[in-house]
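Participant: heads up, no residue letters with this:
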């Protein structure tokens, strides 16, 4: 069942990338859209396999929490 879910995530990501490539003409915008979509798909699959891992908000808190303390 997990394999079917992972394949579904990958197919949906591929569909998003294909649609974005049709709509944009700029190579830079295509790269950015594909990169963000692939990173999101990778994170989704990783969290699907290991649900106990901390989410992306924990990473943001870790990175920007220290900057917030420095700025005060």
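Facilitator: In hand now; what should we look at? These numbers come from a predicted model, not from an experiment.
Participant: C-alpha from now on. contacts and neighbour counts both.
Facilitator: Fine.
Participant: what ranges does this structure have for its helices?
Facilitator: 2-23, 27-49, 56-71 (DSSP state H).
Participant: same list, the ones you listed, but as CSV with mean neighbour count please.
Facilitator: Listed next are these as CSV, based on neighbours: other C-alpha atoms under 10 Å:
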stretch, mean neighbour count
helix 2-23, 14
helix 27-49, 14
helix 56-71, 10
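Participant: this is the other structure I want to compare:
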């Protein structure tokens, strides 16, 4: 029951952010970028609610760009 409330709260917060940014932004491209980043963040937040042992953003960046770092040294 607590997770359901957290999910609904997170979705409500994300929807509010998207709505406010959509109304205040002049450019369509900025609207879509802001909405996309907010939606992705909401999905990540929901995933972390159900499985808190998932790796954080630092581990993902290290996985994606770790080879590049070694190649530049």
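Facilitator: On my side now, so go ahead. Bear in mind the structure is a predicted one, so any value in this text is a computation, not a measurement.
Participant: so residue 34 of the second structure versus residue 28 of the second structure, what's the distance?
Facilitator: 10 Å (C-alpha to C-alpha, to the nearest Å).
Participant: residue 61 of the second structure too?
Facilitator: Taken as C-alpha to C-alpha, the span from residue 61 of the second structure to residue 28 of the second structure is 29 Å.
Participant: do residue 57 of the second structure as well
Facilitator: Residue 57 of the second structure is 28 Å from residue 28 of the second structure, by C-alpha to C-alpha.
Participant: swap in residue 10 of the second structure?
Facilitator: 24 Å.
Participant: and what of residue 22 of the second structure?
Facilitator: In terms of C-alpha to C-alpha, residue 22 of the second structure sits 8 Å off from residue 28 of the second structure.
Participant: thank you kindly, that will do.
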